[in-house]
Structure formats: C-alpha cells, structure tokens
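1. Structure for the following, please:
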Amino acid sequence: MIVDDSAVVRQAISQTLAVDPGIEVIAAAADPLFAMRKMEVQWPDVIILDIEMPRMDGLTFLKKIMSERPTPVVICSSLAERGAEATMNALSAGAVSIITKPKMGVKQFLEDSANDVVQAVKAAARANARRLAPRTAVNAPLPKLSADAVITSGLGSGASMVRTTDCVVAIGTSTGGTQALEAVLTRLPAVCPGIVIVQHMPERFTAMFAERLNGLCEIDVREARHGDRVVPGRALIAPGGKHMLLTRSGAQYAVEVVDGPLVNRHRPSVDVLFRSCAKFAGRNAFGVIMTGMGDDGARGLKEMHDAGASTVAEDESSCVVFGMPKEAIKLGAVDTVLPLDRIPAAILRAGKS
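-> Just a heads-up that it's a prediction; the model follows:
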C-alpha cells in the first residue's frame, strides 16, 4: 500500500512497482485515514509512507500501526531538513528503511530510482515483523562491485600485530540497523573500545542519526569526518554517500572518508570498512555484522577473521532481516552468533582481551 498525499508520487511509485511481477500494489491512499479504511478490507505486507500529510501525519500513523499490528514500513521522505528529522523519528519508531525524494522533479526522480524503490520494498517484505515494534520496467541493476573498487586486498601490517594497541570495533548493518545500533550503543559505558560503523543510509540522514544517538548514549557518537581519530569511548558513523576506511599511523587509528564507486551497490559499504580493518588492525579488531538485507560485509568479515580478528554475527531471532549475518555465517566468517542484547557485553570483553 502506498500512502502519500501527492497523486504524482502515488502514480509514479505504483507504475514503478507494477513492473516487478513479485510486487502487487493493492491500494494507494492520500492520507492515513483513507489508508486505514482500505486496510480494514485488506492488510498490506509492506507500506510505503510519506511523513507530511493532511489530517494525520505519517509518524502518528506509523506509531499506530506498530502498536496494533507491526508491519514493514518504508518511509518515502523529502531530503528537506524538517523531513529528515521526522524520518529519523520514524526509523526509531519501527520503519525499516528510507526512500528519499526531492521537493521538485519527484516523478522523474522516482523513475530514475526505480531499482532502489523495488529493492527497498522487497527488503521490507522479508523483515521479521516481530522485531519491528520500537524498542526502549525496472531500471537495470547497477553492477555489483567488490571492495577491490575502493581498497586493495591483502593483509597489511595488521596481520602480524600483537595485542598491544587499542581494540577497534567495526560494526556493519543495514535494514533494521538503526534500532539495532541504538540498542547496542546505548548499553555501552563511556569507557569502551573505539568503534567504526557503516549503516546503509542516505546522505544527510547519517549526521542526524549520529546526533540523535549521541544524545542517548554515554559514549561520543558522531558522523565521521576525514582524519577523525578512533579512540576509546567514541563511535564514528560513515557518512551517507561516502566510503569510510580505517587507517593507522604508529599506534594511532583514524578514518579516511573517501568518494568511490558503489560496492555491493552501497556507499558506504561494510565490505570496504571491514577490509580496511583487516589490513590495518588485524587481530586487534573486533568485527560485528548485524541485521540487513543482502551480503555486504560478509566477505570483509571473512578477511577480518582470516587476519586474526574476533567476529560476531547477530542471530536470526533478533534480526529484522537475517540477510547479512546469514551470508557471513555461510562464508565461515563468524566466530560467535549472538542475540542483539548480548552484543554490547561481547564488545566490552573484546576491549579487555
């Protein structure tokens, strides 16, 4: 079901999804009140939801859905600052992902982004609905590049490092990851290992996401800037639209924020971050892969594992989408599989080992 007050948007999304035989648009509504009437007749598997609408806003509607019958919701939001803030609140309330739309030229934008829209709906359809409630002709797909497009493979000095430098924790996540990261980071004390994070998220939203987490956490959470140091008690989140790599100068770790092609159809890519951790931190790193669709991060986590790093995957029972962890487990990249609520303790143990 598509819920958006713009007839142009409803039509453009409907036409985009109609091309894929695996997706049926059962209804479109101009606001949540109309949508609720239609949902009394047939409940959708996935809802595409705008935020700013007449009579009832999308965030209020989302909270109502999650309290009564948790259903995968994809937010279709403007990139405007006001829309971005509301979208972050929606992710916190249980939405699984974001489709960004401009204020002008929306129809052309959605047509150009047809593959992204289809993939967002398919990812949402695979979401574990029990994990969604908030916790206290399609364009040809882009080529699926590997991390080789950004950083060369092969172990650097990190492979032979002994555990004499600070532990670096690398976390990769996607669909459902905003809630998962909140659950993990809010349980870490101010003194914990330095953390580097890739969360698949569009530009501009990562800064707001980091700011929100920083207000909730004891640790310092910020969107990464080129050259930022990785130090205990700090978590750096890769900016949307950029790759983030770990680097090392002597005993000090820092991050590089760089442009580059999409890797596994993502930028930032978890594989890119994890490979850099394998090269420059080696056995001093601790890798964590959590909820998300696809396989980004699986090969990078295997490289970390082969470099001597300890690795953890979130288990299926706590994942919104058990895609990325499942692929990492299949590759033999994972030492331990843990439910989400046990990952913070594992991070702290890694920092003491």
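
2. Every contact and neighbour count from this point should use C-alpha atoms.
-> Fine.

3. Which parts of this protein are helices?
-> For the chain, the helices defined by DSSP state H cover 7-18, 32-41, 58-68, 81-93, 106-112, 114-125, 177-185, 205-216, 270-280, 298-306, 324-330, 343-352.

4. Tell me which residue lies farthest from the centre of this protein.
-> Relative to the centre of the chain, and counting by C-alpha atoms, centre = their mean, the farthest-placed residue is V41 at 32.9 Å.

5. quick revisit: now, of the helices of the chain, which is deepest in the fold?
-> Sort the helices of the chain by mean neighbour count, taking mean count of other C-alpha atoms under 10 Å, and helix 270-280 sits at the top with a mean of 30.

6. To compare against the first, here's the next sequence to fold:
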Amino acid sequence: MNQYRVLIVDDSPTMRRLIRSILERDSRILVVAEAGTAREARDAVNTYKPDVISLDVEMPNMSGLEFLERLMRHRPMPVVMVSTLTKKGSAIAVEALSLGAIECIEKPRLGQQRDTFSKLADSIVLAAQARVGVRPSRQLTPAGSQLRNFKRICLLGGSTGAVDALERVLLRFPENCPPTLVTQHMPEPFLVSFATRLNHVVAPRVSLAEDGQKLLPGNIMIAPGGDFHLNVSTKPEFHVTLLKGPPVSGHRPSVDSMMLSAVHAAPQIVAGILTGMGSDGAEGMRELRANGAKTLGQSKETCVVFGMPKVAGQLGGIEKWVDIDKFGDEMLDLAEVPVRAAAI
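-> As a prediction, this is how the structure comes out:
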C-alpha cells in the first residue's frame, strides 16, 4: 500500500514526538523527517520531498504563517496547521486557510490529546490528496469598480480550499455588487472570523446572514452555520431565511440547501460551485440550471479538491467551467444580463 510521506515541523521536540507517535499508528502514513525551524523545514522539503507537512505557527526566527506563505509561492504542497493558535474560530486559523493550508488543528492542552488529535491522521491523509498548485498573486483592488446595473442574485458554495478561492472571487466584486449569498463548509466559530476577514479585504459589505435580511446590492451574506442553513425566500421580496434543521447532503450549512431554496427564482440566479470535497451543491446546481439559472464551476486545474464541482458537472449542473481568477468577473457579467422574470 502506498504511504503518504509526512514532514513534521514544530519547535518543540516533545510535540514532534507526540505528533509522530500518533501518525505512525496509521499504516497510510510514513513520517520521513522532523524540523524545528523554518530553515530546517526548507532543507527537509528539498531533501525528503514530503507529500504533506504538519506545520506549527509559533517558531523561532520565522513564523509558521510566513513559512507557509513562502512555501505556497515557491514550492506549493499540502499543509495542515497544528498549533495552539489555530483553535476553532481564531483569526490566525482563517489566515492560514487563506494562505493555502488545507486544515487547521488545535494542539491538545493537558488532558485533551484524544479530543483535539482524534482526526489528525485522517486530516493528514486527506490533505495529502489535495491538488496544490502555484498561487498567482491576487489583485488587491476590485475590478469593474464603475457603477453597474446588476439584475441577478449570486450564490456561491465551497468547501476544502475555498477560503482562498472565495477571497479571489469576491476581490473582483465592486462596492455595488449583486446581492450575494455564500455557503462555506466551516464550523460556526470559523465563519465568524471568516466574515470579519472578508469585510476588511473586499469592497462590498460582508456579514454573517441574519434571518429576514433583505438581499440588497453591495451586500455579501455568509451562512452562519451552527444549527442553521442559509436559504433564499422571495415573498414578499428577496430575503434570507435561516432554516434550523439536520445536515443536508452531509453538511450544515449546506450548499444544496441554499441552491435548492432558490430554484423557484432560477432565472434571476447566477450560481457558482467552488473547490471542495464531496458532492454538496451538485443537486442544487443541476436544478438551478434546469430551471433557467446561469451556473459556473471552478475548473479542475484551479481546484484544491475537484470534488463538489466534478459531481455538479457530472449531474449536468455546470454551464461553464472557469479558472478561479476569472470566476468573479464571469459572475458579474452574468449578473448584469437582463432576465425575462421581474428584475430584483
């Protein structure tokens, strides 16, 4: 059986031993090296050519985040952050995901090893299978900032790798962007930090969606997660409905739940499905397209995990495949196209 080659990077010898002991219990994993500094990690990457890296944030001379940024620029590969600073909901965890990390796992505190490291091996194996390519530099100012007359609503869904993808899409949105709803697979605390981060880096207003909130131009609303799905309602006008219920397509918040809730208004929808594992969103994209929506899928070449878009395409839900750095512009152009149904 093929084994995934892992490099453990942590300045604590004790923590390196603990991580190694956990990973070596899994027959799918081969720990090929350890490193205590960014310099040692760089040399180990060149020497041992790991499939995936376990990376700490706090290290001497160069932080894990700085090393991650340089790694993704010069020799991109799957990385799982393992740190006391990447606890659920932390801004550092969201920044690491934005820089290209596949997953963030909190280091165990006294008596917590079983809880926080219970999925470490599985996370390493899943990360090792991700497609991580050279990351083109971002355009930090939105394109098309001139006043545009948008006539459709945008829906976006994603999972693994989509933190960076969503930022790249939404950086292209002008201040008066179409009303936009986003469902991203994340635990509730992460979504709070994610919305805060996006609100500081993109031109439109970004917030967690609230029940009854009107869908207005210039607003991007993110599913708050927890017990709720983010859905679209149209009576008496377009607004958000937070639906409390069980997972849909294995997730809560669910991309399928959001997409399917908008099928009755499909001609007024532009829907996009981004990188992610599994099939959530595929059924919703199929139904939206079949009922007159414009639908886009992130291209295989630019996906970290070509799972959700792939299944959506197999079901017939993708009208056009688009590279991630052209995705935002494509959505905006389609959102400007007049529809036969009443405009929003």
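
7. Mind telling me the TM-score for this superposition?
-> Once superposed, chain against chain, the TM-score is 0.81 (TM-score structural alignment, normalised by the length of the second structure); 321 aligned residues with a C-alpha RMSD of 2.9 Å.

8. about what we covered before: same list, the helices of the first structure, but as a markdown table with distance to T336 of the first structure please.
-> As requested, the helices of the first structure are exported to a markdown table (distance: least, C-alpha to C-alpha, whole Å):
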| stretch | distance to T336 of the first structure |
| --- | --- |
| helix 7-18 | 38 |
| helix 32-41 | 41 |
| helix 58-68 | 31 |
| helix 81-93 | 27 |
| helix 106-112 | 41 |
| helix 114-125 | 25 |
| helix 177-185 | 16 |
| helix 205-216 | 26 |
| helix 270-280 | 17 |
| helix 298-306 | 11 |
| helix 324-330 | 9 |
| helix 343-352 | 10 |
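
9. out of these, nearest to A133 of the first structure?
-> Closest approach to A133 of the first structure among the helices of the first structure is made by helix 58-68 (5.3 Å; C-alpha to C-alpha).

10. same for the closest one, what does it pack against?
-> Counting contacts by 3 or more C-alpha pairs under 8 Å, 6 or more residues apart in numbering; DSSP states H and E, helix 58-68 of the first structure is packed against helix 81-93.

11. any idea what V52 of the second structure aligns with in the first structure?
-> Structural alignment (TM-score structural alignment) places V52 of the second structure against V46 in the first structure.

12. Leaving out the residues flanking it, which one is nearest to that match?
-> P72 (5.1 Å; C-alpha to C-alpha, 6 or more residues apart in numbering).

13. Quick check: that neighbour touching A95?
-> Yes: contact criterion C-alpha atoms under 8 Å: P72 of the first structure and A95 qualify, at 6.6 Å.

14. sorry, back to before: where's whichever residue in the second structure pairs up with the residue nearest to V46 of the first structure relative to L7 of the second structure, distance?
-> In the second structure, P72 of the first structure lines up with P78, judged by TM-score structural alignment. Counting by C-alpha to C-alpha, to the nearest Å, the gap from P78 of the second structure to L7 of the second structure is 11 Å.

15. residues shared between the contacts of these two?
-> Contact criterion C-alpha atoms under 8 Å, 6 or more residues apart in numbering; residues shared by P78 of the second structure and L7: V52, I53.

16. before we move on, the earlier item: nearest to D259 of the first structure, of the helices of the first structure?
-> It's helix 270-280; of the helices of the first structure, that one is closest to D259 of the first structure (C-alpha to C-alpha) at 11.8 Å.

17. If you count contacts, what does that closest one end up packed against?
-> Short answer (3+ C-alpha pairs under 8 Å, 6+ apart): helix 270-280 of the first structure packs on strand 168-173, strand 194-199, strand 243-249, strand 285-289, helix 298-306.

18. Tell me which of the ones you listed sits nearest to P232 of the first structure.
-> Of these, nearest to P232 of the first structure by C-alpha to C-alpha is strand 194-199, at 4.2 Å.

19. Which residue, other than its chain neighbours, is closest to P50 of the second structure?
-> Nearest residue to P50 of the second structure in three dimensions, chain neighbours excluded: R5, at 4.8 Å (C-alpha to C-alpha, 6+ apart).

20. Next: A312 of the second structure.
-> A282 is the one closest to A312 of the second structure (C-alpha to C-alpha, 6+ apart), at 3.8 Å.

21. coming back round to it: what is the burial count for the match of P72 of the first structure?
-> Other residues near P78 of the second structure number 26, with proximity taken as other C-alpha atoms under 10 Å.
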